[in-house]
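A.B. asks: Sequence isn't available, so here's the structure alone:
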C-alpha cells in the first residue's frame, strides 16, 4: 500500500509524493497512523539548507497518532492506542539511556525526518511512521487530551520545559525569556509551574508577545521600542534576573543574556541560531555565571501530558493554523514567512 509523504529532494525542493507505507522491521517497533503533525523550525532549516542534510528523505518530527500495528515484543502498547512520539526516539536500556542521557541513545542515534545524518528515520509529515523501541519512548495520550493539546509534547514543549528546568528556578525568582518563537513561548508556559515573581518576554513581534502574555509573561519587551537591558535592570534593583533563557541562539542575544543575568545567576541556552559565535568570556567569568544548554532529553512527555490533562499546562493556542497534508507545502511557506501572524501550523491527514 502507498501513502502520501513530504520529501525533501535535491536542490531543496519540497515534494509531496506517493511512497510505500512503513512496515514493522524489528520486534520492538510499532506503526503509528499520524493523526496530526506540525511544521517545526528545524524542518524549515533543513528545507532552506541552514542545517546540513543529505536530501531525499521524509520530513517531520512533531506528531501524534494512533497505533495501527505492533511488533511481537511490544508490551506496553496495543493497536488503537493514541500516542505522543518523541522527536528523537530512544531505546531506554543502553548505557546512556540508563542514566537519563536519552538524547545520546547509543541504539538509535537519530531523529525522525532528518535523513542520513541523523539516523535515517523517515519523518512524520506522512500518513504512517515506523517508531522503534516503542515501549521505551512512546507516551499514551489521556482520553481527555486532544491531538492539538498533545501535539507539541514530543519536541517544542519538552524543549521549553527543559529550558526552564535547566535553570533550577525557585519560587519567587525572576526569569527572562529571549525569543517568543514556539520554544520561547513554551518556556513561558512552563515557567509558570515554578512560580516566578517576574517573567520577562523579549521579542520584536508584538503578536507573539501578546501570546506570551496569555501564557503568563508579566513583562513584554519589544527591543524596537524599549531598551531591554535598562528596563530589566530597573525592575530588578539593578541586579538583573536569576535566570535567562536564550531561545534564539544569536551572538547579540547571548551577550544580552550575560548582561541581564544577576551575578551568580544561570543562563539556559536552547536556541540554535548560528553554528559558532564569539563568546565574551571575561564578562561571563567576572559575574560568576553558569550556562547550561544542549539537546533536550525527551523524558518528560508523560509528566507534561499529565499536566495538560489536569489543566495545569496548555500551549494549544500556539497552533494558529491548520492545513491538510495535501496542502502542506503551503503550510511551510505560511510558517517560514510568519504570514497571517502564524506561530505554529498543524498538519492533518
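C.D. replies: Received it, and whenever you're ready, just let me know what you need. This one's a predicted model, so the numbers in the text were calculated from it and none came from an experiment.

A.B. asks: Please make it C-alpha for all contacts and neighbour counts, starting now.
C.D. replies: Fine.

A.B. asks: Spit out the contact partners of the residue of the chain most remote from its centre.
C.D. replies: Going by CA atoms, centre = their mean, the residue of the chain most distant from its centre is residue 237, 33.3 Å out. With CA atoms under 8 Å, 6 or more residues apart in numbering as the criterion, no residue contacts residue 237.

A.B. asks: and it, which of the three is it?
C.D. replies: Secondary structure assignment for residue 237 (DSSP: H, G, I helix; E, B strand; the rest coil): coil.

A.B. asks: distance of the nearest residue in space to residue 48 that is not next to it in sequence from residue 55?
C.D. replies: Closest residue in space to residue 48, ignoring its immediate chain neighbours: residue 12 at 6.5 Å, by CA to CA, 6 or more residues apart in numbering. According to CA to CA, to the nearest Å, residue 12 and residue 55 sit 7 Å apart.

A.B. asks: Comparison target below:
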C-alpha cells in the first residue's frame, strides 16, 4: 500500500509499505477514506519530536471503512464507516475508567520510555513517534486500529467524511481547550493562533457563550476564518502590542481565560517578546515559550491558562506570575472519547460545520510531501489539508 512516511527532518515521502494485518483479537483494519495533515505533524516534519525512526507512517487524523475485524470485535462489521480518535484507549485501566482517555496507562506499548520522560506512561498515539508507542498512522491506504472496541466511533448515517473526520482530533481538541476555560457566558477569552485547533477553539468558545473572543494571529486568511468562526476582535501580533490591545478590549482587567493554540510553533512577535523568542530558540533550538509567557501576562488575576498547544521539552515558565496572580493552568492531550457524543450532535444539528476550514484537498497520497510543505509554509492560503485516498470520498463539485 501507499503511505506518507517520515525519513528525517524535512523529509516526508510517499512510500510503498506492507499492508497492515490483524495482530490482536481487538484489532480492526480500515481502508482509509479520509485523512488530514495536523499541525502536530509539522513538529515531526521539523524534527521537533524525539524518537522518530526512518520509515515511520505518519497521520493521526483519519477515518475509513472496516475491511477486517479481530475475533473479539462485536461492535463493528465489514463495511462500517468509522472515525478513530488519535489516542488509543484500553478501556480498563484506572485512567480510562475515570474518562481520562489521553492518560491511558496501557495502550502505549513503549510506556517505559514515556515514563522516563514524563514520570508515568501516557496513551499510545497513532503516527506520532515511538515515545507514544510507535503505532503506524493513518496517512495511508489502510491502517490497523488496536483496541478498536473502545475509542473508535461508527459514523452516523447521513454524515459525510468531511463532517466526521475532524472528530478524530482537532475539533475535540479545540472544544476541550475552551471547556477548560470554564466558560459560563459573558467571558473574555483570548486565543493565540488561528490555525485549525485555534479556529475550533474560537468556534467552541462562541458556542459556549463567551462575550468577547480575541484571536491573536497575523496570517490574513486565518484572520478571515477566525472572524467566520466567531472571533469578535483580532490582534495582529506582528504589528500590534498584544498586551496593550487586550487591556483596551477588557477595560484594563485582562482576559478571563487564554488559550495557547501555538505551543512550540510560536512565531516571533512584537517588541520584547520577539527578543525573548530569539534568545530561547538559541538555548533550546525548538521550544519557543514567549507566546505562553505573553498569555500568562495577559490573563487577569485568578484567570485560566488553557494549553492544548504541543511542547516537546522543558520550557521556562514565569511561576512568579502564576503564583502571584493565582492562575490555573490546564493542559494535556485531548480526551477525544469524552467529547464525541456531544460534538457529533452539534454537527448533526448544524451548530458546528467542521468543513469551513478545509482549503486543500487531494485524492493522491503522492501529493503529500508537497502539501506538507505548503501547509508548513502557509503558502497558497493553506489552512487545512485533507486527503481522500483513491478519490472515492472527494466532495462533489
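C.D. replies: Thanks, I have the structure now. Quick caveat: nothing in here was measured; it's all calculated off a predicted structure.

A.B. asks: Which one of residue 12 and residue 55 of structure 1 is surrounded by more residues?
C.D. replies: A count of neighbours by other CA atoms under 10 Å puts residue 55 above the other of residue 12 of structure 1 and residue 55, at 19 against 16.

A.B. asks: in terms of contact, does the more buried one touch residue 15 like I think?
C.D. replies: No. Judged on CA atoms under 8 Å, residue 55 of structure 1 makes no contact with residue 15 at a distance of 11.3 Å.

A.B. asks: Return every residue with contacts to both of these two.
C.D. replies: 8, 9.

A.B. asks: which residue numbers in structure 2 go with stretch 181-199 of structure 1?
C.D. replies: Aligned by TM-score structural alignment, stretch 181-199 of structure 1 falls on residues 195-213 of structure 2.

A.B. asks: hang on, the earlier thing: now list whatever residues contact both of residue 12 and residue 55 of structure 1.
C.D. replies: With CA under 8 Å, 6+ apart as the test, residue 12 of structure 1 and residue 55 reach no residue in common.

A.B. asks: Structure 2: which residue goes with the residue farthest from the centre of structure 1?
C.D. replies: By TM-score structural alignment, residue 237 of structure 1 lines up with residue 251.

A.B. asks: Could you check how far the most centrally placed residue in structure 1 is from residue 257 of structure 1?
C.D. replies: The centroid of structure 1 falls nearest to residue 156 when counting by CA atoms, centre = their mean (1.8 Å). Separation of residue 156 of structure 1 from residue 257 of structure 1 (CA to CA) stands at 21 Å.

A.B. asks: what do you get for residue 153 of structure 1?
C.D. replies: Residue 153 of structure 1 is 26 Å from residue 257 of structure 1, by CA to CA.

A.B. asks: can you check residue 8 of structure 1 too?
C.D. replies: 35 Å.

A.B. asks: As a check, name the ranges of all helices in the stretch 1-150 of structure 2.
C.D. replies: 39-45, 94-97, 111-118 (DSSP state H, counting those that start in this stretch).

A.B. asks: Which among those helices is found nearest to residue 371 of structure 2?
C.D. replies: helix 39-45 (11.4 Å; CA to CA).

A.B. asks: In structure 1, point out the residues matching the closest one.
C.D. replies: Against structure 1, helix 39-45 of structure 2 falls on residues 41-47 (TM-score structural alignment).
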